[in-house]
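[1] Predicted model and sequence follow; I will ask about them next.
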Amino acid sequence: MVSLVKNGVYYLNRDTLVEITESGAFEILKGNSRAGNLPVDVSSIKQEEARKNTIAYKILMEHNTSGDTQNLKIRFDALASHDITYVGIVQTARASGLQEFPLPYVMTNCHNSLCAVGGTINEDDHIFGLSAAQKYGGIYVPAHQAVIHQYMREMMAACGSMILGSDSHTRYGALGTMAVGEGGPELVKQLLRKSYDVACPDVVGVYLEGKPKKGVGPQDVALAIIGAVFKNGFVKNKVLEFIGPGIQNLSVDYRNGIDVMTTETTCLSSIWSTDSKVKEYFEIHGRPEGYSELKPGDIAYYDGMAIVDLDKIEPMIALPFHPSNVFTVAELNSNAQDILRAIEVEGRKQIDNPKIEFSLVDKVVNGRLKVEQGIVAGCAGGTFENICEVAAMVENRSTGNGSFSMSVYPASQPVYYELVKNGAAAKMMSAGIVIKTAFCGPCFGAGDTPANDTISIRHATRNFPFREGAKPTNGQITSVALMDARTIAATAINNGILTAATEVEPVSPDMKYTFNGQIYKNRVYSGFGKPRLDQDVKFGPNIADWPEMSGLTQNLLLKVASVINDPVTTTDELIPSGETSSFRSNPYKLSEFTLSRKDPGYVQRAKDVQALEQERKTHVGDATGSNGLSGDLEKVLASLPGAGSKDVENILKSTGIGSVVCSVKPGDGSAREQAASCQKVLGGWANIAVDYATKRYRSNLVNWGILPFTIEDENVSFKTGDMIFIPDIKSKIDGGEEIIPARLVQEDEVKEIKLYLKKMTAEERKIISEGCLINYYNI
């Protein structure tokens, strides 16, 4: 289905793929050309010139303000946030000197739209968002109108543009827009007319050929790609560029469905060749000026290639607890016991909670997996064509009156309107499907939480542990498997017995779409370029300012507050989704949930370290010098190498005390900046990792003044309570040093270790030195 080419590849005349083998030879991979009959002499091609002929390179350079083709400073064309993130972003920007929004900033309300938790908190945030849009000149999309990415597709994407969003699934490549999902502070930089700084990324081609068979949907293609590239890091922090003859066989909705899932490959962004179907999409949505043809140059170079044979893609399923945990449905159905037993073993290791009995094998009935819930929702599942396919499949059939239930969430009111108009909604309702409004809740645990010890199959973006809303501290466990809407519908009409869509009689629904833009005109506040600077922003009682954050001290003493040995740690594990959503506007209340699902003792341990730092500051600030030191602080100071011979007062003045989280590979998944900011609110000063799963998590650490250390010595291991003394850290940060000597204090043993801060930009070092982005902008 998917084959990977790890060497460089030339794409000649948008027809022929030629691999540059490790020996330097040239091998034709695809195309009509034969050896010795290539359209150009590949040996004469200058690789660096050919790099410039990718679509991605051209768009990046058009948005680069640095003048340096290797180190980019990107200015985006538009920004997007939802109601879990925009309050913190606006608050950070206000604290950093915001005057007005200098570019279109769309604030949607699709995550906390139910207002079901926390009393008035969610709606108070919405009022804050509307008043901020009015004051600073923003675009405000009220609740239930559209999920963030569907609105951006319909109203903001344009060929050749770039959009930055505070949601990891910010992907509009199929519409010719390079979009990037990052933490909120990166949007703050754009609001303050600063840049997004990144080394020029590699570009990996995704060559599509063939045509999907009936019953195979975009999620099937996406999962096949994710399964091929995630675990080997093939496309990490790179741009995926979709090319090849197979694109013309896909509708734009289908392309969008593949594209939005590229986030789960850990790539930086994505872009597709555009054609007449994309042109028609912009015309249907009343924005014909948004289209332009995008295609690679005659000789384009890619740093790798994924070749996808669409003909061979089968209905897929991503089993718990990751989108890369991929099997074909046929493979699972033919060997359910063995596959599910292996998933159980790995899942128990990942959950690591003796209160929870994680089981899947007992869900097998007559050799097939039986599930209790089906969901089609959000930016991945809730598109018009996906839902039309569901409606056609369930027409004149039933989803049953047993334990299985199914819900469908159209991605926008215009999509919902069309489903009502063409009769698809009636077909689904008659079959027993519940249709709901545009809402991202099922994707992150704030809607349709399944019952304990059940399985939900979802056309959504992620299936991380507990992301669906279960609470491990209460002994709860449910499982989510990702699938395409077509196979979910096939399973629904088979009483929840896992059934591939290709096993069901093919249907051909009416897919004609018209866009009712009047829906948005009547409800969306469009204030870009029209700020009302004399208007006040409206604050609810839960909305709190960021606490004051200190700059980096000359020396640093870290105490290990948590050690996570899992191969990968998701942002959901660092700060949970779901029940925390209502507190995203209150840094203090939200921080109480930090690592609650992975290490419930972390918060108190971090607070204990924070209390030591507060005592240090109080002692240093006491002009009389009369304050005595607590036993805890004296013990910590005594742990410093050579402390007995040092002036305690000088140590207190020059050595900050903070907590550190040590893990293997943190930050997979969401762009959720709170995974970092909550650690900072609790007095965190560093992370130590072998590697960081995504650029966006590392960026979040830096922007909140948390040192993103890496370690390379496999013989060094950390335990909760260990102390790490880093002398002269501020001088080393300011001096641009990458190797940071430190002393690890474990009980009575002191070890010399090396920490690393590689490839940090000058601006990143200044942010760390000042303590956080807010401090940096207020120098």
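    Structure received.

[2] from here on, contacts and neighbour counts on C-alpha atoms
    Noted.

[3] quick one, helices of the stretch 101-250 of the chain?
    Ranges of helices within the stretch 101-250 of the chain are 121-136, 148-155, 184-191, 218-229, based on DSSP state H, counting those that start in this stretch.

[4] Got another one to weigh against that:
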Amino acid sequence: MIKLLDQGAYVINGQTVIEENHEAYEILKMKTGKDVTKQEAAKNTIAYDILAAHNTSDNMEKLKIKFDKLTSHDITFVGIIQTARASGLTQFPVPYVLTNCHNSLCAVGGTINEDDHMFGLSCAKKYGGMYVPPHQAVIHQFAREMLAGGGKMALGSDSHTRHGALGTMAMGEGGPEIVKQLLNKTYDINMPKVVGVYLTGAPRKGVGPQDIALAIIGAVFANGYVNNKVMEFIGDGIKNLSVDYRIGIDVMTTETTCLSSIWVTDDKVKEFYEIHNRAEEYKELAPKDIAYYDGLIYVDLSEIKPMIAMPFHPSNVYTIDELNANLDDILTEVEKKALISLDNNKVKYTLRDKVRNGRLYVDQGVIAGCAGGGFENICDAADILNGKYIGADEFSLSVYPASQPIYMELVKNGSVATLMQTGATIRTAFCGPCFGAGDVPANNGFSIRHSTRNFPNREGSKITNGQVASVALMDARSIAATAANQGYLTSAEDIDVNFSKPRYFFDSKIYENRVYDGVGKPDETAEIKFGPGIVDWPAMESLTDDLVLKVVSVIHDPVTTTDELIPSGETSSYRSNPLGLAEFTLSRKDPAYVGRAKEIQLAEIARQTADSTEDIYNANYEIKEVFTKINQKFEVDPKKTEIGSVIYAVKPGDGSAREQAASCQKVLGGLANIAKEYATKRYRSNLINWGMLPFLWKEEIPFQNGDYLFVKDIKKAIENRENEIKAYVVNEGMKEFTLTLGELTDDERDIILKGCLINYYRN
């Protein structure tokens, strides 16, 4: 089904693979008649060409990228624009699209969600951007329809920013990276490795793009095969996939932890651009005659069966047939893994009570968002459900077309009527089911979704309130098959159906009549509209010579997601209020974190205004003893030593690009993270951009929760580009250990020295 090479590979004309070994060079020379080195062949990938075209440095090993297009949604664009305004923004230098697909319900929080929307519209007018009102399109679908372009690069403040199937190398990053682009700065990374994804064969009937994606994720997530690399899709199987199908696979590459993705393009992609009235954006893309890939993933599409990713991660995959045949064993294993993910004794999690008469009963089905809400997915689901009904028991089915143009065409071709007759409900374009703001299941509910993620509590339940529910990821076709069997888990391969495959027609009038397009037309006289929920960032201090850090949370889970660092769902209403949102930090993982962080922050607040050392000691009763012990070994002035908090996690930052996973720690006085490794480049970048130190410690930690750490000469180490940092556990023995920082660019070092990106630009 899927095979990973242990080494690199050469690919001739995008088709013939020569696996790297001691004979590869001679075989390559014999087949092509060319003398090509690995270094030269590595420059022949599609990814290399696009990166080279967007690199503004003179060094292809140290890239400084400027993007063609930018995009954000309504739980990120307020903070981004506020940061950029504080840093000197005058106008948007490249097309910047502000979509409203996350807080679009405006169901809670009074006026604050719609206030954010009006802020976005007014900023689009003032700075020359594009504004997509609520319910028009989810962020990535609008980008596919109106923003992507062959050979272009796009940056989005959402982790699933992926448009590789359309020939656009797109990346999802935290807000500060968008800010840099808005201020005409660059995205600085080392040249990433490129892994080929060789598709061959054709999908079986009933197998959808989510099935292919989940199979790939299951094969590469745990081993880090594509971590922070570019996935380049090639092979003779691509021609057997529609563009909608390719998009459905591509958007899920985020869950592999890759940096970005790119695909070979062909006449089907050209037709996609023509349908969307943007024929000029098509560009034929293919690797050159001899291309070298740092790894290769063979995917035989014909061997992949309908899949299911069980809670609580997209990589926890099984075939649906395998699950149905081994229900008790697999559900028991899922429950064991859940004990690690949930880490809370307040709830009892089980799925075995969902087994009825030997079959797994599901409470809810959802087809939604950038992954599931595509035209072809919903048409196929309608064909499967045609003439059937979902029943009047617990099971429900919700369908969210990804854009109004898709919705319109589904109305015209009758798919909406077909689905409604079954008992399904049809909603407007909304990302809520992906992050817990729509279709939250009942307590102990089990939902199957064609969406992007199934992390713990991401569906909206609150474990700290004794609630638990869970999500399994599936393709729309098998969700429809399950709905046709009124909630009993069913593979789409087990349904006899004739897929009608109606043609798609795009109605551009929907956007022309409703979307504000001010790109390239900034209006300096436009007044920005603020609501009471939009709050400026608090002032942040620059780095001092030494640091005193209190360990306020220790997380031993194998991976910690950004959802666990700052929950999604109803907290999204506070995304424009840094201090308000910070109250939710780690609330579902370590509810005591906020209180502990605030206690130590009192000492830092006192330090900044103190007339004497005693003022600092009076702010936190522990601090006097801490400095007494430090000064037995070193001479340290408390008034000149920044005091803050630090968390330890084994591998933090999997999942969302949301910068708030870092910024919420910072506004509560967080100055660093310590980790064995960081799950994603984007989370580490978010820490740095908020002036936090991304420390690394590979061994068993020499401290515990509640301990104080003293970090000696940190400012000097940053200035002198040193990697090893002396730290001490503050106790009678002042136990020494050595932290490392990993590679930092000069700009990243300067940002940390200044205290955050805002200070960096202000100075």
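    That came in fine, so what should we check first? Not measured: the values here are computed from a predicted model.

[5] would you list the helices of the stretch 101-250 of structure 1 in CSV and tack on mean neighbour count?
    Below are the helices of the stretch 101-250 of structure 1 laid out as CSV (neighbours: other C-alpha atoms under 10 Å):
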stretch, mean neighbour count
helix 121-136, 24
helix 148-155, 23
helix 184-191, 25
helix 218-229, 26
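
[6] want to throw these into TSV with distance to Tyr105 of structure 1?
    Below are these laid out as TSV (distance: least, C-alpha to C-alpha, whole Å):
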stretch	distance to Tyr105 of structure 1
helix 121-136	8
helix 148-155	11
helix 184-191	9
helix 218-229	29
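
[7] Excluding chain neighbours, give the residue nearest to Leu744 of structure 1 in space.
    Ile724 (4.6 Å; C-alpha to C-alpha, 6 or more residues apart in numbering).

[8] which residue in structure 2 lines up with that neighbour?
    Correspondence of Ile724 of structure 1 to structure 2, assessed by TM-score structural alignment: Leu709.

[9] Remind me which helix or strand its match belongs to.
    strand 708-711 (DSSP states H and E).

[10] what about the strands in the stretch 501-650 of structure 1?
    Taking DSSP state E, counting those that start in this stretch as the criterion, the stretch 501-650 of structure 1 contains strands spanning 525-526, 555-564, 569-570.

[11] quick one: which of these is nearest Glu62 of structure 1?
    With C-alpha to C-alpha, the closest approach to Glu62 of structure 1 among those belongs to strand 525-526: 26.7 Å.

[12] ok, and what's touching the closest one?
    130, 133, 137-141 (C-alpha atoms under 8 Å, 6 or more residues apart in numbering).

[13] Out of those residues, which sit inside strands?
    Taking DSSP state E as the definition of strands, these contribute 139-141.

[14] ok, back up a step: against Thr738 of structure 2, how distant is the match of Ile724 of structure 1?
    12 Å (C-alpha to C-alpha, to the nearest Å).

[15] Which residues are in contact with each of those two?
    Shared contacts of Leu709 of structure 2 and Thr738 (C-alpha under 8 Å, 6+ apart): Ala727.

[16] Let me know whether Glu738 of structure 1 touches Tyr756 as I believe.
    Yes: counting by C-alpha atoms under 8 Å, Glu738 of structure 1 touches Tyr756, with 5.5 Å between them.

[17] The two: which is more packed in?
    Tyr756 (19 against 16; other C-alpha atoms under 10 Å).

[18] Against Arg721 of structure 2, how distant is the counterpart of the more buried one in structure 2?
    Aligned by TM-score structural alignment, Tyr756 of structure 1 pairs with Thr740 of structure 2. The spacing between Thr740 of structure 2 and Arg721 of structure 2, counted by C-alpha to C-alpha, is 11 Å.

[19] now do Lys354 of structure 2
    Lys354 of structure 2 is 56 Å from Arg721 of structure 2, by C-alpha to C-alpha.

[20] more neighbours, those two?
    Neighbours per residue (other C-alpha under 10 Å) separate Lys354 of structure 2 from Arg721, with Lys354 holding more: 18 against 15.

[21] What's the match for the more buried one in structure 1?
    Under TM-score structural alignment, Lys354 of structure 2 pairs with Lys363 in structure 1.

[22] can you tell me which helix in structure 1 is longest?
    As assigned by DSSP state H, the longest helix anywhere in structure 1 is helix 602-621.

[23] returning to what we had before: contacting residues for the match of Ile724 of structure 1?
    Per C-alpha under 8 Å, 6+ apart, neighbours of Leu709 of structure 2: 548-551, 727-730.

[24] okay, these in JSON lines with neighbour count and distance to Leu296 of structure 2 next?
    Below are the contacts of Leu709 of structure 2 laid out as JSON lines (neighbours: other C-alpha atoms under 10 Å; distance: C-alpha to C-alpha, whole Å):
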{"residue": "Val548", "neighbour count": "27", "distance to Leu296 of structure 2": "46"}
{"residue": "Leu549", "neighbour count": "25", "distance to Leu296 of structure 2": "43"}
{"residue": "Lys550", "neighbour count": "28", "distance to Leu296 of structure 2": "44"}
{"residue": "Val551", "neighbour count": "26", "distance to Leu296 of structure 2": "41"}
{"residue": "Ala727", "neighbour count": "21", "distance to Leu296 of structure 2": "41"}
{"residue": "Tyr728", "neighbour count": "21", "distance to Leu296 of structure 2": "44"}
{"residue": "Val729", "neighbour count": "21", "distance to Leu296 of structure 2": "45"}
{"residue": "Val730", "neighbour count": "24", "distance to Leu296 of structure 2": "48"}
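
[25] Out of those residues, which is nearest to Gly206 of structure 2?
    Val551 (51.0 Å).

[26] For the stretch 351-500 of structure 1, just list every one of the strands.
    So, for the stretch 351-500 of structure 1 - with DSSP E, counting those that start in this stretch - the strands run 364-365, 368-369, 373-376, 405-408, 434-435, 455-459, 479-482.

[27] Export those as JSON lines, with columns for mean neighbour count.
    JSON lines is the format used below for these (neighbours: other C-alpha under 10 Å):
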{"stretch": "strand 364-365", "mean neighbour count": "15"}
{"stretch": "strand 368-369", "mean neighbour count": "21"}
{"stretch": "strand 373-376", "mean neighbour count": "28"}
{"stretch": "strand 405-408", "mean neighbour count": "23"}
{"stretch": "strand 434-435", "mean neighbour count": "16"}
{"stretch": "strand 455-459", "mean neighbour count": "28"}
{"stretch": "strand 479-482", "mean neighbour count": "27"}
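
[28] Please identify which of those strands is closest to Asp77 of structure 1.
    Of all the strands of the stretch 351-500 of structure 1, strand 455-459 comes closest under C-alpha to C-alpha, at 29.8 Å.

[29] quick one: that closest one to structure 2 mean distance?
    Superposed on structure 2, strand 455-459 of structure 1 shows a mean distance to its aligned partners of 0.2 Å (mean C-alpha distance after the TM-score superposition for structure 1).
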